[in-house]
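In: Okay, structure incoming, though there's no sequence with it:
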């Protein structure tokens, strides 16, 4: 799991120019989203838009979930999978939930 350099650069540039970016909350959102995406990739057996012989499932869009953290509310995109649950840890994300943060 690696955060894209461009995403980190955009965040830091926005923070420096004072465009109203909350650096802590946005950092939490980026890290949590990367963890959720990595977990979905593991369950599917292939990355997003990637063809693979080891694929065992398919992505089917995503849904928004609000996670309340000490840094503030963070909106995350939870991938939906065609077969089974979307994700082990992220499936328990609900409004006001902070327990999934403790699991990671």
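Out: It's in. It should be emphasised that the depicted structure is a prediction, and the values quoted were computed from it without experimental measurement. Numbers count the residues shown, from 1 in each chain.
In: CA only for contacts and neighbour counts going forward, please
Out: Noted.
In: which residues of this protein fall in helices?
Out: All helices of the chain, identified by DSSP state H, fall at 5-17, 23-44, 99-103.
In: Second structure for comparison follows:
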């Protein structure tokens, strides 16, 4: 049985009320990191410290990346390659918050909430660092583009 987003948010709130938010954040961080490592292993054809004929590149350390989620801020390590580049498909480039918080920011913007109150709202949802005014503006600019495309669509069909 799949849970919808509101059921997941209720479950997250229940877990936070039970004072297990650090365990939820740690589990979420571990899951994200494992998925990133699995994707890199598939992309280069070899696990860490494994030598195979199918290997197409070599790992070369990692760089830190913070992802803000409703479970809290996740400190992820994005692997680097000696030749070429890698960015996990699980994450989106230049986006530091997950889709649930992204939707909350857009909804707040549509209702005319100030950037300071949006920051407070994001912190209340579990993000340790909140969200900057420039990030809110960037998200809202993306939303403005989507609204403009919808408004300017052809009604001929």
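Out: That came through fine. All of these numbers come straight from a predicted model, not from anything done at the bench.
In: How alike are these chains, TM-score-wise?
Out: The TM-score (TM-score structural alignment, normalised by the length of structure 1) is 0.67; 80 aligned residues with a Cα RMSD of 2.2 Å.
In: out of the helices of structure 1, which comes closest to residue 83 of structure 1?
Out: For these, the distance to residue 83 of structure 1 is smallest for helix 23-44, at 9.4 Å, taking Cα to Cα.
In: So residue 25 of structure 1 versus residue 59 of structure 1, what's the distance?
Out: Between residue 25 of structure 1 and residue 59 of structure 1 the computed distance is 27 Å (Cα to Cα, to the nearest Å).
In: Which stretch of structure 2 is stretch 5-13 of structure 1 matched to in the alignment?
Out: Mapping stretch 5-13 of structure 1 onto structure 2 (TM-score structural alignment) gives no aligned residues.
In: and that stretch, how far out from the chain's middle?
Out: Mean-position distance between stretch 5-13 of structure 1 and its chain equals 17 Å (Cα atoms, centre = their mean, to the nearest Å).
In: got a list of contacts for that stretch?
Out: Identification of contacts with stretch 5-13 of structure 1 by Cα atoms under 8 Å, 6 or more residues apart in numbering yields 21, 23, 26.
In: can you rerun that using 10 Å?
Out: Identification of contacts with stretch 5-13 of structure 1 by Cα atoms under 10 Å, 6 or more residues apart in numbering yields 15-16, 18-19, 21-23, 26-27, 30.
In: surely residue 81 of structure 1 meets residue 42?
Out: No. Checked against Cα atoms under 10 Å, the pair residue 81 of structure 1 and residue 42 is beyond contact range at 11.8 Å.
In: Just want to know which of these two has more residues nearby.
Out: Counting neighbours by other Cα atoms under 10 Å for residue 81 of structure 1 and for residue 42 shows that residue 81 has the greater number, 18 against 14.
In: Could you find the counterpart of that one in structure 2?
Out: Taking TM-score structural alignment, the alignment pairs residue 81 of structure 1 with residue 81 from structure 2.
In: Return the residues in contact with that match.
Out: Contacts of residue 81 of structure 2 (Cα under 10 Å, 6+ apart): 40, 44, 57-62.
In: do residue 133 of structure 2 as well
Out: Counting by Cα under 10 Å, 6+ apart, residue 133 of structure 2 makes contact with 114-116, 118-119, 139.
In: same deal with residue 79 of structure 2?
Out: By Cα under 10 Å, 6+ apart, residue 79 of structure 2 lies in contact with 36-37, 40, 59-64, 85-88.
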